[in-house]
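1. Here's my sequence, what's the structure:
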Amino acid sequence: MTRQLLADAAEHADRAAEAADGETAERLGGVADDLRAVADESRSGPDHGWMAKRINTVREAADGADAAVREHADAAVESISEYREGVAGV
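-> This next block holds a predicted model:
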């Protein structure tokens, strides 16, 4: 489990936001900010519920978006999911 995965997810969410517009861009940008903040924290990191909420937000925001948005959104979800595999709990 490495926080670099969260930083990578933030980067992909940013790219998806840049490729999107309107509310979709805002939602994806918000997730990117959340991920970046958690990746930079010194505490233990996010729990499963926190990550699940961000994954759902990314998926919902990218639903129906163009291919560029979906590609980066999928990459963000993949990075979050990979990080999540190493988190104890659920």
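2. Please make it C-alpha for all contacts and neighbour counts, starting now.
-> Will do.
3. Pull out the buried positions in the host helix or strand of I55.
-> Using DSSP states H and E, I55 sits within helix 48-62. Going by neighbour count (16 or more other CA atoms under 10 Å), the buried part of helix 48-62 is M51, R54, I55, T57, V58, R59, A61, A62.
4. other SSEs contacting that helix?
-> In terms of contacts (3 or more CA pairs under 8 Å, 6 or more residues apart in numbering; DSSP states H and E), helix 48-62 is packed against helix 22-40, helix 67-85.
5. So for H12, which of the ones you listed sits nearest?
-> helix 67-85 (5.0 Å; CA to CA).
6. so what secondary structure elements neighbour the closest one?
-> helix 3-19, helix 48-62.
7. In JSON lines, list the helices and strands packed on helix 48-62 along with mean neighbour count and distance to Q4.
-> Below are those laid out as JSON lines (neighbours: other CA atoms under 10 Å; distance: least, CA to CA, whole Å):
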{"stretch": "helix 22-40", "mean neighbour count": "19", "distance to Q4": "7"}
{"stretch": "helix 67-85", "mean neighbour count": "20", "distance to Q4": "9"}
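8. The structure of the following sequence is requested for comparison with the preceding one:
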Amino acid sequence: MTRTLLVEAAEHAERAADAADGEAADRFDRVADDLRAVADESRSGPDHGWMAKRINTIREAASDANDDVRGHAEAAVESISEYREDVPGV
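-> Model prediction:
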């Protein structure tokens, strides 16, 4: 499993934040910060529950957004989901 996918997800979340306004932009920024933090850590990485919460936050923040925001949000979800495929457990 590669942490590059988490960095990619963070970059997409940042792009979504740049394209969004208000609370949605703040939520995307927080998720991007979370993803970068775990990508930089030396421990084993996030578990399924942690990633599921971030995916849910991304989807909720994008629910009423424009196409540009939704595109970046979906790309972030895809990167997280690809990373999750190699995480043991659930």
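9. Overlay them and tell me the TM-score.
-> TM-score of the superposed chains, computed with TM-score structural alignment, normalised by the length of structure 1, equals 0.99; 90 aligned residues with a CA RMSD of 0.3 Å.
10. re earlier: how far apart are the helix holding I55 of structure 1 and its match in structure 2?
-> Here the mean offset of helix 48-62 of structure 1 against structure 2 after fitting is 0.2 Å, by mean CA distance after the TM-score superposition for structure 1.
11. What count of nearby residues applies to V90 of structure 1?
-> Number of residues near V90 of structure 1 (other CA atoms under 10 Å) recorded here: 8.
12. For the nearest residue to it once chain neighbours are set aside, give me its contacts.
-> Nearest residue to V90 of structure 1, sequence neighbours excluded (CA to CA, 6 or more residues apart in numbering): H48, at 7.1 Å. With contact taken as CA atoms under 8 Å, 6 or more residues apart in numbering, H48 of structure 1 is in contact with R84, V87, G89, V90.
13. now swap in G71 of structure 2 and tell me
-> By CA under 8 Å, 6+ apart, G71 of structure 2 lies in contact with A16.
14. cool, D66 of structure 1 as well?
-> With contact set as CA under 8 Å, 6+ apart, D66 of structure 1 has these partners: A20.
15. Next: S79 of structure 1.
-> L5, L6, D8, A9.
16. Turn the helices and strands packed on helix 48-62 of structure 1 into JSON lines, including distance to R15 of structure 1.
-> Listed next are these as JSON lines, based on distance: least, CA to CA, whole Å:
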{"stretch": "helix 22-40", "distance to R15 of structure 1": "9"}
{"stretch": "helix 67-85", "distance to R15 of structure 1": "6"}
